[in-house]
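S.K.: Here you go, sequence then predicted model.
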Amino acid sequence: MTANNNSNNNNIIDSKYPKIAIPLVPISRFLIEKLRFHSSKTFLIENETKNTYTFNEVADDSLRMAHVLSTNGLKEGQHFGVCGHNGYELITTLIGGLIVGGVAVPINADTSVDYNLLSQLTISSLPVTGFNWCSTDIVLNTTPLTHINGLIQLFSSLTTGSQFVVIKNNLLTNSAHLCEAIEEWRVSAAMFTPQTIIEMIKDDHLEPITIKSLRKVICTGSSLPKNIGHKFVTKYSIQDFRQSYGMTEMCGFVTIEPIGSSDNETCGIPVPSVSIKIVDTDTDIALGAAQVGEVCVKSPQLFNGYLTTGASNGGLSEELVDAIDSDGWFHTNDIGYYDRNHKLQIVDPIDDFIQYRGLHISPTSLEAILLSHYNVKEVAIFGAFHRTYGQTPTALVVLKKSDDNNNKSLINEDDSDMTEVLKHFINDHLMQQKITVEELYIVDEIPKTISVAVSGETRRLKLFAESICEKQECNVKCVNNGYADGVCKSGETVNFCVCGDCVPQKCTDSCVKDHMKGTCEQKIDGMCVCN
């Protein structure tokens, strides 16, 4: 696809590519036509079972599933939930429901709350923009198929005629397992999250020769720390590596690096039919190049709004909550900027920024420093409540295991010594910025979200409660006010005390009996407070 020379107008960055007319046809017809076009070629490969299915088999079983769903009462326009793990049955059920004309509600089997409703799937086709996949590619599934990234991988493979290697949900966070699948099936293309890329760089036991078939990689899910892309490309000799920026509300990409670009540090330019602008978070005025603000998006691909239960009749009906402003812009809640080449750079979601001594600090920039240390495998930084500074940068770190191949080993110190080593390491880098990481904890694991990225909700709001439970008693002041003071450790964002051996959870009789010390006399945000 060739870019033209469209320029920005009033600090609005339009796509340099020609606009694409999105036909208003049922996606089911589009998918069946593509499945029939590629016919007897192998489409799906289940990595764990080794089962394979052709495009025709997927089409036939999807049509059978459509008949079953229709017979059992599913009607056009009705919502149907699709709950399950990555696999053939999930895919044919999803397509079958779309054939009937239903609105898909993908539900991850590993989560208790569904928050991705993809009603757009009933009204338009999915043109493949920004991809460099073709019919000879073998694509690796790297996220749940109930997540927008998983659906993009599935439908893009279906559209281009690529083979698609499906990975079970519980193995998606295992980078070693993903690499084994790449080697076994000679995978040539994949979409990786930053966390997977970082793990592959840090894994000294993974030989680049084992995944030499991998040529095309798109990074998606969250912002990639500086220089990580270059290290990944260098280690694995990736021919086509590109960062992207996308979201569920766009049903795909907002920006992506152009095909053939050697720039590993930005999220690229707007895809066809997309415009972006950066606005001041206080005044909403559009900003120029290199000025940091909130990213706003305009496109015919944008969703219509968030579907929720109606408040006017006790939640008995559904209402569409408009999220687009009067000028057609969607405010993403992400902070970023564009450079002189109109390439987008995402800094962090607004809610993730740490408010420290009047400064607004990006956690990602701090994480990049710790990730440069040889002994660090994973890191997550968030703002914990501080009475004087507002918030203070707090780090969770997972250490690498010893490197037997190169006879390297971790520093021969216990966790407390290693904690001090890493605190000195990052604070030495931050000295000129007058920023200090006050707390650093070494943990065995950092929780992941269903998109297999360390996202804001998990990383910033809940990690302290889930990973750092101080073996101390709560004092009265801490319990009454709901935050750390003196003995107790916690954060304003989690808004309750973490004390004793308890893991914060909803206050029930069972909770008190099995998990708490004493009785549940206090509730803060619906959580038990140790007494």
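M.R.: Ah, there it is.
S.K.: Going by C-alpha atoms from here, please, whenever you check contacts or count neighbours.
M.R.: Noted.
S.K.: centroid residue for the protein?
M.R.: Geometric centre of the chain, nearest residue: residue 221, 3.5 Å, by CA atoms, centre = their mean.
S.K.: try this one side by side with the last:
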Amino acid sequence: MIIKNNVVHGGPTLSIPAHLSYGKFVIDKLIEHNADENKIALVHGDVGEKTTYREILKYVVHTASGLKKLGVKRGDIVALCSENRLEFIVTALAAICCGATITTLSTQYTKDENKHVLTISKPSLLIASEEVLKQNFSIYKEVTYIKKFIQMNGKPIDNGIIAYKNVCAQVDAFDFEPEEVQGATDTLFLLYSSGTTGLPKGVMLTHVNALYAAANSLRESLAPESQSRSCHLTVVPWYHAYGLMTTINNFIIGRMTVYFPGFYPEKYLKAIEKYKVNVLLTVPPMIVFLTKSSLIEKYDMSSVTLVWCGAAPLSADTIRDVMKRLPNCKGVLQAYGMTETSTSATRDPERDTTKHKPGSGGTPLPGVRVKVVDVETRKKLGPFETGEICIKGPVVMKGYIGDKAADRDIMDEEGFLKTGDVGYYDHDGYFFIVERIKELIKYKGHQVPPATVESVILQHGSVAECGVVGAPDEWAGELPTAFVVIKPGHQLTERELLDFTASRLSPANRLHGGVIFVKEIPKNPSGKIMRRILKQRLQDKRKSKL
């Protein structure tokens, strides 16, 4: 890693397979892991169902062969929507092997969001679980692009739906060849930006984008320290880029992944103890749970040696607090990126956790360049100067589907992706994320990062969760306002929390808009606080007083 002309370089570019086919690469790795017929790939944490690498290979090949018979081919767009389940990950890989583009839909999309993403992606085939189809089939039927439906589990809820079990075709896995693709230009994943500030955009990631992310994971897995980290636990939804790509990368490396279809606190802790989980793949609300919950004291956490946290910034204080509760954990590591950068562009060094800097998103990946620029002048900034983070390299997306104007807006004159995130880097090239540009609270000319205020609020022993946004104010511009969830069995007043935070925050960052106690904080599936919903609540409250 070097810093040259105020640009941080992540080092030499990594090698990826010359055929540039993600499907071919995954199949080759699954065959490689078949040497041990009992090697476990997946464990459903809720029911204990185990699936070996040999079975994964068979299921993927059989499903891909069946999809080909249904007419799925290179360039087709296949939509998937389901809670985490075996059929989801198998079908995703199977469709990829057909040369198709996978687009994943959140199970939490509203009617308007579903129509929006389906209109921009235009899938010809939609594959979903029984639960999702019962909820959304009437919406899906209105989308004329969708010609076929496949139901993953249960009896089809409608006569026009094909049962998943009737799709699979029996073929020899070792004779199967994935469809050839143009890896540098063919879209592999059509995923969606998180939509925390508006409707999601369709992000096109190529085979090369995904192969490069996989190559970096393989590079990290070769470190001696990582050899003992063979069992990962995730509840991150597979329809989200973070969940989908980390799970497939674990297949490539040959790790065992324990997964859940949702976050069930006690079952989660039981699974860590039962399967002797080494690595936790988390989002910030889960870290807060591990820090605050008394449940953790009932279970053996000694197997956990590493925690990865993504999707949103995590404060150094929170990291230190959770480390105290995981006796053998060598680090809570973070990566920084977005769907547009194939999930991560910078990451903490897994090879040597002693080089980890709490609160940072690590250094750029090999082959990736990152700069920080002044938001107004676009001038490149040096170490510890705060501005917009911009990224260039093989992880950056192909573009947004059907939105050339957005493509132009998000790239700068040097070909760097404008992330919309505010942050800085230090003299060692480690990046620290302050806040989204659109989420900064403007108070009397000051820019208040909500995450900074939230990290202080969470230090109070009676606070379970919180979210901070700006309340409109004619005189000050915006007033930092906190939505707070109180821990069960605890009591807390607004005055107590205001006094607690006032002694720990600078004058501009204090809660001038007050505290609103709520039962839950709205978050998207990746764990990001949905601040636009909190802002809407403030607007609704203000209107009700007029």
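M.R.: Arrived safely. What you see is a predicted model; the values in this text were computed from it and never measured.
S.K.: In the stretch 251-400 of the first structure, what residue spans correspond to helices?
M.R.: For the stretch 251-400 of the first structure, applying DSSP state H, counting those that start in this stretch gives helices covering 363-371.
S.K.: And for the stretch 51-200 of the first structure?
M.R.: 55-71, 88-100, 148-160, 175-185, 194-202.
S.K.: Quick check: the last one compared with the second structure, mean distance?
M.R.: Spelled out, that is helix 194-202 of the first structure. Its aligned residues in the second structure lie a mean 1.1 Å from helix 194-202 of the first structure after superposition (mean CA distance after the TM-score superposition for the first structure).
S.K.: Which residue range of the second structure does that helix align onto?
M.R.: Across the second structure, the stretch matching helix 194-202 of the first structure (TM-score structural alignment) is residues 284-292.
S.K.: go on, the first one?
M.R.: Residues 53-69 of the second structure are the counterpart of helix 55-71 of the first structure, counting by TM-score structural alignment.
S.K.: same deal with stretch 346-361 of the first structure?
M.R.: The aligned range for stretch 346-361 of the first structure is 433-448, by TM-score structural alignment.
S.K.: buried stuff in that stretch?
M.R.: Residues of stretch 433-448 of the second structure classed as buried: 433, 434, 435, 436, 437, 439, 440, 441, 442, 443, 447, 448 (neighbour count, 16 or more other CA atoms under 10 Å).
S.K.: Dump those residues to JSON lines, plus distance to residue 220 of the second structure.
M.R.: Formatted as JSON lines, these follow (distance: CA to CA, whole Å):
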{"residue": "433", "distance to residue 220 of the second structure": "23"}
{"residue": "434", "distance to residue 220 of the second structure": "27"}
{"residue": "435", "distance to residue 220 of the second structure": "28"}
{"residue": "436", "distance to residue 220 of the second structure": "29"}
{"residue": "437", "distance to residue 220 of the second structure": "32"}
{"residue": "439", "distance to residue 220 of the second structure": "33"}
{"residue": "440", "distance to residue 220 of the second structure": "34"}
{"residue": "441", "distance to residue 220 of the second structure": "38"}
{"residue": "442", "distance to residue 220 of the second structure": "40"}
{"residue": "443", "distance to residue 220 of the second structure": "43"}
{"residue": "447", "distance to residue 220 of the second structure": "37"}
{"residue": "448", "distance to residue 220 of the second structure": "36"}
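S.K.: Between those residues, which sits nearest residue 513 of the second structure?
M.R.: Distances from residue 513 of the second structure to these, taken as CA to CA, are shortest for residue 443 (10.5 Å).
S.K.: The residue nearest to the centre of the first structure corresponds to which position in the second structure?
M.R.: Aligned partner of residue 221 of the first structure by TM-score structural alignment: residue 311.
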